[in-house]
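>>> Structure here, sequence nowhere to be found:
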């Protein structure tokens, strides 16, 4: 997270962002009510339950609200620097 960002949606914001840290919970829900039946940790999850594979951090533009992976904002900033030296 040490690179410059630029919002690919509003194309002007380079300084106002929300950093959203994701902390997944491994749970088993009741199919009818949606109630949590059991909560697991990495050591005791069921064999057919896949681990979370998404990003740990997402970025939200503080101007237009676009919420995307960090890489999107970082790559757009690099692209903008090449286009407008």
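Arrived safely, thanks for sending. This is a predicted model, so every value here is computed, not measured.
>>> From here on, just use CA atoms for contacts and neighbour counts.
Fine.
>>> Let's verify the residue nearest the centre of the chain: helix, strand, or coil?
Most central residue of the chain, judged by C-alpha distance to the mean C-alpha position with C-alpha atoms, centre = their mean, is residue 58 at 2.7 Å. Using DSSP: H, G, I helix; E, B strand; the rest coil, the structure places residue 58 in strand.
>>> next up, a second structure to put side by side with the first:
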């Protein structure tokens, strides 16, 4: 968050945003019930479980409600 943002949807909002911190939780679910069978730490994932590689933050426009990756808001902030 060291760059100006601008909403790519409403194109006017440059100041009101909700930052959504994404905290991944790696789990193994029972296929029949959906209950959590096992919970993994990022350091102890099983060989068949890929760790989360998505963005750390998502951003929601405080005016129109659009939720996008932070990079999208930064790119639009550079244009104006």
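Noted; the coordinates are in hand. Quick caveat, the model's predicted, so the values are computed rather than measured.
>>> still on that earlier bit, I figured the residue nearest to the centre of structure 1 hits residue 69, correct?
Yes - Residue 58 of structure 1 is within contact range of residue 69, at 4.7 Å (criterion: C-alpha atoms under 8 Å).
>>> any idea how far residue 79 of structure 2 is from residue 4 of structure 2?
Using C-alpha to C-alpha, to the nearest Å, we find residue 79 of structure 2 at a distance of 10 Å from residue 4 of structure 2.
>>> who's more crowded, those two?
residue 4 (14 against 8; other C-alpha atoms under 10 Å).
>>> quick one, what contacts the more buried one?
14, 74, 77, 78 (C-alpha atoms under 8 Å, 6 or more residues apart in numbering).
>>> In helices, which of these appear?
74, 77, 78 (DSSP state H).
>>> Mind telling me what the last one corresponds to in structure 1?
So that's residue 78 of structure 2. Counting by TM-score structural alignment, residue 78 of structure 2 lines up with residue 78 in structure 1.
>>> Return the distance of its match relative to residue 6 of structure 1.
Taking C-alpha to C-alpha as the measure, residue 78 of structure 1 falls 8 Å from residue 6 of structure 1.
>>> Same check on residue 73 of structure 1?
From residue 73 of structure 1 to residue 6 of structure 1 the distance is 5 Å (C-alpha to C-alpha).
>>> can you give me the helices in structure 2?
Counting by DSSP H, the helices of structure 2 are 70-79.
>>> How many neighbouring residues does residue 52 of structure 1 have?
Residue 52 of structure 1, neighbours per other C-alpha under 10 Å, totals 11.
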